[in-house]
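> got a predicted model here, sequence first, then my questions.
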Amino acid sequence: MRFSHDRRGQSVVIGTVILFGFLILALSLYQVQVVPQQNAQTEFEHFEEVRNDLVELRAGILQAGSVDQPQYQTVRLGTTYSTRIFAINPPDPAGTIRTTDSYNITIEGSGESVNVSTRFIQYRPGYNEIDQSPTWYDASVLYVDARDEGGGIAVIEDQELVTSDGEVRVVALQNEFRRSGAGRVTLELRPADNVTETLPEGDLTVTVPTRLSEDDWKNETDLPTDSDIYRGVTDDANGDGVYNLTLNTTAENLTLDTVGVGEAPEEAAQNDNAAIGGSDRGSGGPATVNVISYMGLKNNEQINTNFDIENSDGSSNAIQVTIRDDPGGKVGGDWSQKTVVIDGNTFELTTEAANDIGLAQGERDLFDAASYESATQSELNNLRDSITTESSIVNIQQSGKSLDIRIRSR
């Protein structure tokens, strides 16, 4: 028998080869087109998360000095791509957060001149697919800076240097800090322990280092550049990308705080307008409320602004709580302040208090209960999850004989 002309198996082999070729082509297209798109989506989701982390970090910096309590802010530096079986991912993107070299804030008046060092904060992502432009904290402004790539700046949180009523509030950020990786890092923000500088009195000229040019301040921020407070922004004389923003003010209208990253500030400076923790002891009025921490986490963890309410007087006086609630999410002069009175022994939150701060009916369930001292964490979580209105208390947690109340306008 001769088999030289027997071709009965060729169609099967050819079909297998063609099928294998289509499979290779499909995997190649998936690797080239789908994987980058999915990874870009992962990176964009992380960008939104870390942007919120940096908003909370900025708020913590502004809060640390003004409330005279350490703040703890967590930033997720990088992210992780989805696990793939038949495709290959690039390395997971890491990020770096750091303080820059120090520059001087200068306060001049009455023939005196005082220098207080400050730093910027830079966060730079290591994305593989989307834009890697860094985000900067700079003289209270939080912005994405794409100028090195031929773009401009995009302001995330506007300036808090000059308030709507003409006050000047300067926070000097000190100490060296640098972390890199894909995980989370917590920055401890500490107010001054001891004041080592005294400031001039009377009319003052305040010069603040900034990476923003005069055009940036005029066109990208709400700084009142048409007012008598604004004096101008000098050119970048040293070629290091740092300008000097100069403001006119008085000792009465200036608030200066220093905040250190990781430990107390190296060169602490404050004036009499800086908010230092105190109490109403012996006054017969409401007891003091201390802001213990200010944390920003994500997902199922504790989120948003954390007010730990405690009766520091040790008395039976009611605790008066000032809740700052602003739909724009800003911290500082544009916040509207609402007052809630809480019974110092039972931490009772009343319906009248809910009315005072303008809570919607769905949120008032939180205030109708007589006491939360015996509530379990699960019950508190259920209460939190039932709140769905736009401006709402989203987390309430027991902590000994105090309650942590977290408030955010969503």
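Sure, I can see it. Residues are numbered from 1 along each chain as shown.
> only C-alpha atoms from now on, for both contacts and neighbour counts.
OK.
> need the strands for the stretch 51-200 of the chain, in chain order.
71-76, 95-99, 103-109, 112-118, 121-125, 135-138, 141-145, 153-157, 168-174, 178-181, 184-191 (DSSP state E, counting those that start in this stretch).
> out of the ones you listed, nearest to residue 247?
Ranking the strands of the stretch 51-200 of the chain by their distance to residue 247 (criterion: Cα to Cα) puts strand 168-174 first, at 8.3 Å.
> which secondary structure elements does the closest one sit against?
Of the remaining helices and strands, those touching strand 168-174 by 3 or more Cα pairs under 8 Å, 6 or more residues apart in numbering; DSSP states H and E are helix 35-67, strand 112-118, strand 254-261.
> sorry, back to before: closest to residue 384 out of the strands of the stretch 51-200 of the chain?
Here strand 71-76 is closest among these (Cα to Cα), at 21.9 Å.
> for that closest one, packing partners?
Partner elements for strand 71-76 (3+ Cα pairs under 8 Å, 6+ apart): helix 35-67, strand 184-191.
> which helix or strand lies directly C-terminal to the last one?
Counting by DSSP states H and E, the element after strand 184-191 in chain order, helix or strand, is strand 203-210.
> related to what we said a few turns ago, what's the closest of the helices and strands packed on strand 71-76 to residue 142?
Shortest distance between residue 142 and the helices and strands packed on strand 71-76, using Cα to Cα, is found for helix 35-67: 7.3 Å.
> adding another structure so you can compare the two:
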Amino acid sequence: MKTWLMQNAKSVQKQMSSRFVWNLCERLTLNGTGTWSDGTDGPLFAPYASRPHLRITTVYSTSWVCDPAELRPDEKASTDALAFGRLAPFYELAGEQLPRILHKESLDCASLVCQRWQPGPPTAATLWHFLHPSGQVLVALTLDVSLGLVECIPLMEDLYYASIECDGLPLEQFAGERVGYRFEHAEGQAPGFLPERHQLVFRSVPSPEEAPDDDTIQRVIYRTDLPYRPEHSSIIYPAELNRRPTTVGALGPYASLICGHQDYIENSVLLSAVQAVGSAARLREIREAAHTYGHRLRARSDGARNTHQSRTMLESIAYHLSHLELELSYSVEAGGDIGTLVPALRVESFHKALYSTMGLVERSATIGQMLRRLSNVVAAELTSVESADQ
């Protein structure tokens, strides 16, 4: 026996080492609640969300604005109303560059009436008012409902188009009055809710077998209970959100499905969606303003104006174009980078994918090029006017 052990010492040592490592890894296996498999006390990370219902949050852009320096929010910071776990210090440090919470209110579920969805009231409802770094106010409505993913499609349709009433008032009016906006004095003004909006659907996944398949995912994101051809789809699956067998992250331009993640990741996703929707609204406004200045420049009549009037108009356009370029940089382009502020792979993965699927990266580049070309034309016209003066 001794001779055999001496002859096979290396093989026995290797097997014993492998068994020891296997036993150690088996003892240190982590389960879904974030604790050691051997029963050791103390969680190592935040447990995965285990709510029994579906959570749907719809973010709306609005025409309401306020000065972030003058308006004092009800909450001190977003971290006071949203749990960010170990990421909370990063969100606190970047508070001025991310959306803030102006108002949070729990609604009476019995007072909510939808146009298409009628089975019964939700189990919980929350109304949010966020302040984008640009000063724009955004509204979000969160509903917890006891529905399956496909069953929630009619409700998602109602929420996306704001076809829902609260206390007998349309959601747009109800949300506006909560921040002091009076619709009876709003004749001739822009509507409260703007076209930019995005929906988030959150669901728990207790086991890999309960994770939604691709067909269910596309029905939810497209809000249509119909089959599809996978080769013709704009759905994005960020790698970091789909790493585990029980985690799913699927993003579309107008709706996203997040399954099996922790609460602090869901809250980070919510804040990223608010940032993206606000940036999309600002991008559209910048384009409209640039189009207006371009029209003024093309429509001007050189014969009807003297050089002083032409120079004054051109200087005014150049001044406003420079402000538009600054707004594009700070309110849209800078908002697309979250990794510099919050070093978390899943948060950054969702944020970048959302900006990409909403088309904000390409559109901001196009509008930025439009602003630069318009500025070049204005500069050339100013040079011509100055030469005429001389």
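It's in. Computed from a prediction, not measured in an experiment: that's the story for all the values here.
> what TM-score do we get after superposing?
Laid over one another, the chains give 0.24 as their TM-score (TM-score structural alignment, normalised by the length of structure 2), with 162 aligned residues with a Cα RMSD of 7.4 Å.
> still on that earlier bit, how about a markdown table for the helices and strands packed on strand 168-174 of structure 1, with mean neighbour count and distance to residue 233 of structure 1 added?
Converted to a markdown table, those look like this (neighbours: other Cα atoms under 10 Å; distance: least, Cα to Cα, whole Å):
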| stretch | mean neighbour count | distance to residue 233 of structure 1 |
| --- | --- | --- |
| helix 35-67 | 21 | 23 |
| strand 112-118 | 18 | 17 |
| strand 254-261 | 26 | 19 |
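> quickly note the distance from residue 374 of structure 2 to residue 114 of structure 2.
As for residue 374 of structure 2, its distance to residue 114 of structure 2 is 46 Å (criterion: Cα to Cα, to the nearest Å).
> for residue 100 of structure 2, same thing?
Residue 100 of structure 2 is 28 Å from residue 114 of structure 2, by Cα to Cα.
> look up how far residue 44 of structure 1 lies from the nearest residue to residue 142 of structure 1 once chain neighbours are set aside.
Of all residues not flanking residue 142 of structure 1 in the chain, residue 157 sits nearest, at 5.0 Å (Cα to Cα, 6 or more residues apart in numbering). According to Cα to Cα, residue 157 of structure 1 stands 19 Å off from residue 44 of structure 1.
> quick one on the thing from earlier: so who does the residue nearest to residue 142 of structure 1 touch?
55, 141-143, 330 (Cα atoms under 8 Å, 6 or more residues apart in numbering).
> thinking again about what came up before, among the helices and strands packed on strand 168-174 of structure 1, which is nearest residue 216 of structure 1?
In terms of Cα to Cα, the element of these nearest to residue 216 of structure 1 is helix 35-67, at 19.2 Å.
> ok and that closest one relative to strand 184-191, angle-wise?
Between helix 35-67 of structure 1 and strand 184-191, the angle comes out at 20 degrees (axes from the mean of the first three to the mean of the last three Cα atoms, to 10 degrees).
> and helix 35-67 of structure 1, what does it pack against?
strand 71-76, strand 141-145, strand 168-174, strand 184-191, strand 254-261.
> can you redo the ones you listed as JSON lines with distance to residue 35 of structure 1?
Conversion of these to JSON lines gives the following (distance: least, Cα to Cα, whole Å):
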{"stretch": "strand 71-76", "distance to residue 35 of structure 1": "23"}
{"stretch": "strand 141-145", "distance to residue 35 of structure 1": "26"}
{"stretch": "strand 168-174", "distance to residue 35 of structure 1": "41"}
{"stretch": "strand 184-191", "distance to residue 35 of structure 1": "25"}
{"stretch": "strand 254-261", "distance to residue 35 of structure 1": "38"}
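> wait, which of those strands is closest to residue 383 of structure 1?
So among the helices and strands packed on helix 35-67 of structure 1, strand 71-76 is nearest, using Cα to Cα, at 25.2 Å.
> quick one: work out the angle between the closest one and strand 184-191.
Going by the same axes, to 10 degrees, strand 71-76 of structure 1 makes 160 degrees with strand 184-191.
> helix/strand/coil for residue 14 of structure 1?
Following DSSP: H, G, I helix; E, B strand; the rest coil, residue 14 of structure 1 is assigned to helix.
> give the burial count for it, as a bare number.
11 (other Cα atoms under 10 Å).
> quick one, strands of structure 2?
54-65, 100-106, 112-114, 124-131, 136-145, 164-166, 169-170, 193-203, 248-251, 255-259 (DSSP state E).
> pipe those into JSON lines and attach distance to residue 308 of structure 2 and mean neighbour count per row.
Below are these laid out as JSON lines (distance: least, Cα to Cα, whole Å; neighbours: other Cα atoms under 10 Å):
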{"stretch": "strand 54-65", "distance to residue 308 of structure 2": "35", "mean neighbour count": "22"}
{"stretch": "strand 100-106", "distance to residue 308 of structure 2": "45", "mean neighbour count": "18"}
{"stretch": "strand 112-114", "distance to residue 308 of structure 2": "58", "mean neighbour count": "20"}
{"stretch": "strand 124-131", "distance to residue 308 of structure 2": "41", "mean neighbour count": "21"}
{"stretch": "strand 136-145", "distance to residue 308 of structure 2": "37", "mean neighbour count": "23"}
{"stretch": "strand 164-166", "distance to residue 308 of structure 2": "54", "mean neighbour count": "19"}
{"stretch": "strand 169-170", "distance to residue 308 of structure 2": "51", "mean neighbour count": "16"}
{"stretch": "strand 193-203", "distance to residue 308 of structure 2": "39", "mean neighbour count": "22"}
{"stretch": "strand 248-251", "distance to residue 308 of structure 2": "53", "mean neighbour count": "25"}
{"stretch": "strand 255-259", "distance to residue 308 of structure 2": "52", "mean neighbour count": "24"}
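> okay if I get the ones you listed as TSV plus distance to residue 155 of structure 2?
Shown next, in TSV, are these (distance: least, Cα to Cα, whole Å):
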stretch	distance to residue 155 of structure 2
strand 54-65	9
strand 100-106	19
strand 112-114	8
strand 124-131	13
strand 136-145	10
strand 164-166	9
strand 169-170	16
strand 193-203	11
strand 248-251	19
strand 255-259	13
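> ok, residue 306 of structure 1 touching residue 406?
Yes: counting by Cα atoms under 8 Å, residue 306 of structure 1 does reach residue 406; the two are 4.6 Å apart.
> need the residues touching each of those two.
Common neighbours of residue 306 of structure 1 and residue 406 (Cα under 8 Å, 6+ apart) do not exist.
> just the buried residues of the helix ranked longest in structure 2, please?
Counting by DSSP state H, the longest helix found in structure 2 is helix 263-299. Within helix 263-299 of structure 2, the residues scored as buried using 16 or more other Cα atoms under 10 Å are 263-284, 286-287, 290, 293-294, 297.
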